[in-house]
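Asks: mind looking at a prediction? Sequence and model below.
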Amino acid sequence: MTQDRLSIAIADDQELVREGLALLLEQVDGFQVVGLARDGYEALALAGTVMPDLLLCDIRMPGLTGIEVARELKRAASTVRVVMLTTFDDLDFVEAALAAGACGFLLKGEPVDRMVESLRRMAHGEMIYATRHAQEAFRSVAGGLNSTGDHDGQELRASERQEHWLQAVAQDLTEREADVLRLMAEGLSNLEIARELGVSLGTVKTHVHRILAKLGIERRAQAVRLALEMRRGKEDG
């Protein structure tokens, strides 16, 4: 971010949405729209060339979905922060966006002032999940960790779990379960994991069920969060 100027790119397969949102955000003091994309591949290329502070990305697009774009940028260690835009307040989408590394999840029908404030906060490192299902998923992911926030939902911050507990959890998993958990943390679906490991979809579902049981949790998103924390602990170590 150049001083107080926030650069934004917008990816949406509907021209009316992307052009309208661009026109709207260009009127906001301190915002600059630096590029538009019509599909996931254009969004990925735009992020690599323009390097915006925020990439507002429709969750459903031709070519690559918004979640796949976020996943690829995460793998590339890009500094571009991806914000999911959608008309669907769907829990599965939210969990996938979290796993893919998205920094926020906003409905396209959000009031303008709330969207602008959320974008500013996300550009400064906050994670904003402003829909009902998004809040539920993020609370689930953070499970029991410290959090702060207002009634609109937007800010939930998680502190790190204790390292020795994470190590104990990791030791309870078989080698194949650890592989499945690692791929879950990379944002892969059960079907994608099955293809990656060369096993059946049913086998992957069984592994996921066992992983959740061993971790003592109920939701896939919680397992993803733990996996990300374990990975971060190893990198820091």
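Replies: Happy to help now that I have it.

Asks: use CA for all of it now, contacts and neighbours both
Replies: Fine.

Asks: mind checking how far the spatially closest residue to Ile193 that is not a sequence neighbour is from Gly48?
Replies: Closest residue in space to Ile193, ignoring its immediate chain neighbours: Leu183 at 6.5 Å, by CA to CA, 6 or more residues apart in numbering. Counting by CA to CA, to the nearest Å, the gap from Leu183 to Gly48 is 24 Å.

Asks: who's more crowded, the two?
Replies: Leu183 (20 against 15; other CA atoms under 10 Å).

Asks: part of a helix, is the more buried one?
Replies: Yes - under DSSP: H, G, I helix; E, B strand; the rest coil, Leu183 sits within a helix.

Asks: from what I can see the residue nearest to Ile193 touches Ala194, true?
Replies: No - counting by CA atoms under 8 Å, Leu183 stays clear of Ala194, with 10.0 Å between them.

Asks: for the strand or helix carrying Arg210, packing partners?
Replies: Taking DSSP states H and E as the criterion, Arg210 maps to helix 201-215. Packing contacts for helix 201-215, counted by 3 or more CA pairs under 8 Å, 6 or more residues apart in numbering; DSSP states H and E, involve helix 163-172, helix 175-185, helix 190-197, helix 220-236.

Asks: please compare the first structure with the one that follows:
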Amino acid sequence: MAEVTGLVRVVIVDDDPLVRGMLTMMLDGADGIVVVGEAADGGAAIAAVDRHMPDVVLMDIRMPGVNGITATERLRRRPRPPEIIVLTTFDTDEHVVRALRAGASGFLLKDTPPERISQAVRAVAAGNPMLSPGVTRRLMQRVASGAESYEHASNRLALLTPRERDVVVAIAQGRSNAEIATGLLMSVTTVKAHVSHILTKLDLDNRTQIALLAHDGRLV
């Protein structure tokens, strides 16, 4: 996992003020994290991000007005978007896939232990996706039946060089940059360069979306 230096700035988005207060008390000042703002719905979340410029947004899904999925899509289109962790009571396959396809870097349930949530904030701030343990295996088993067809995914993956495809497979297998470097006999710097090129070529936002595309295209 890449190292994060300095405070990680967080905005919390949830329509329940009690949940926002609980998360603020839990995270603010813990493990190098500072909560810089709150919002009660997706529309207010966008304004809060513009105002506070956070590194990470904790985003509920079901909210009045603009929901969390739509807000995530809009935020990820920004020139310098924050990383987004969806934090919700709903863990259906549909919610997981929609959130990750929208550009979320993490998906956690609200009953996740506090230390796990703070670890997730630090992880996504460092560019590493984070999913609840129970979500990952079920997601990968079923994502191929999602919105993107095998043919479409295969056509997009055909844009990659053989080496880039090797990196994509390793990402889909959940390997870190260091593990990919060891397995493919290259430096971590080279792995990071490959990941950056892959994201640009495929017009994706993060490693989780690379993994989804790899599963859609049946590379793993």
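Replies: Arrived safely. These numbers were taken from a predicted model, which means no experiment stands behind them.

Asks: so which bit of the second structure is stretch 68-86 of the first structure matched to?
Replies: Aligned using TM-score structural alignment, stretch 68-86 of the first structure spans residues 70-88 in the second structure.

Asks: what comes into contact with the matching stretch?
Replies: Under the contact criterion CA atoms under 8 Å, 6 or more residues apart in numbering, stretch 70-88 of the second structure has outside partners 42-43, 45-46, 53-61, 68, 99, 102-110, 121, 124-125, 205.

Asks: show me those that map onto helices.
Replies: 42-43, 45-46, 68, 99, 102, 121, 124-125 (DSSP state H).

Asks: one step back: now do the helix holding Arg210 of the first structure against helix 190-197: the angle between them, please.
Replies: 100 degrees (axes from the mean of the first three to the mean of the last three CA atoms, to 10 degrees).

Asks: which non-adjacent residue is nearest Leu191 of the first structure?
Replies: Using CA to CA, 6+ apart, the closest residue to Leu191 of the first structure is Leu201 (5.8 Å).

Asks: next, the contact list for the residue nearest the centre of the first structure, please.
Replies: The centre of the first structure sits closest to Ala102, judged by CA atoms, centre = their mean, with a distance of 2.5 Å. Contact partners of Ala102 of the first structure, counting by CA under 8 Å, 6+ apart, are 67, 70, 81-84.

Asks: for the residues you listed, which pairs are in contact in the second structure too?
Replies: Comparing the contacts of Ala102 of the first structure with the second structure on both residues aligned by TM-score structural alignment, their matches' CA atoms under 8 Å, the contacts found in both are 70, 81-84.

Asks: can you tell me how far the residue nearest to Leu191 of the first structure is from Asp92 of the first structure?
Replies: Leu201 of the first structure is 18 Å from Asp92 of the first structure, by CA to CA.

Asks: can you report how many residues lie near the residue mapped onto Glu19 of the first structure from the second structure?
Replies: Structural alignment (TM-score structural alignment) places Glu19 of the first structure against Gly21 in the second structure. Using other CA under 10 Å, the number of residues around Gly21 of the second structure comes to 13.

Asks: give me the element Gly21 of the second structure is part of.
Replies: Per DSSP H and E: helix 17-27 holds Gly21 of the second structure.

Asks: got the angle between the helix or strand just after that helix and helix 17-27?
Replies: Downstream of helix 17-27 of the second structure, the first helix or strand assigned by DSSP H and E is strand 33-39. Relative orientation of strand 33-39 of the second structure and helix 17-27, computed by the same axes, to 10 degrees: 170 degrees.
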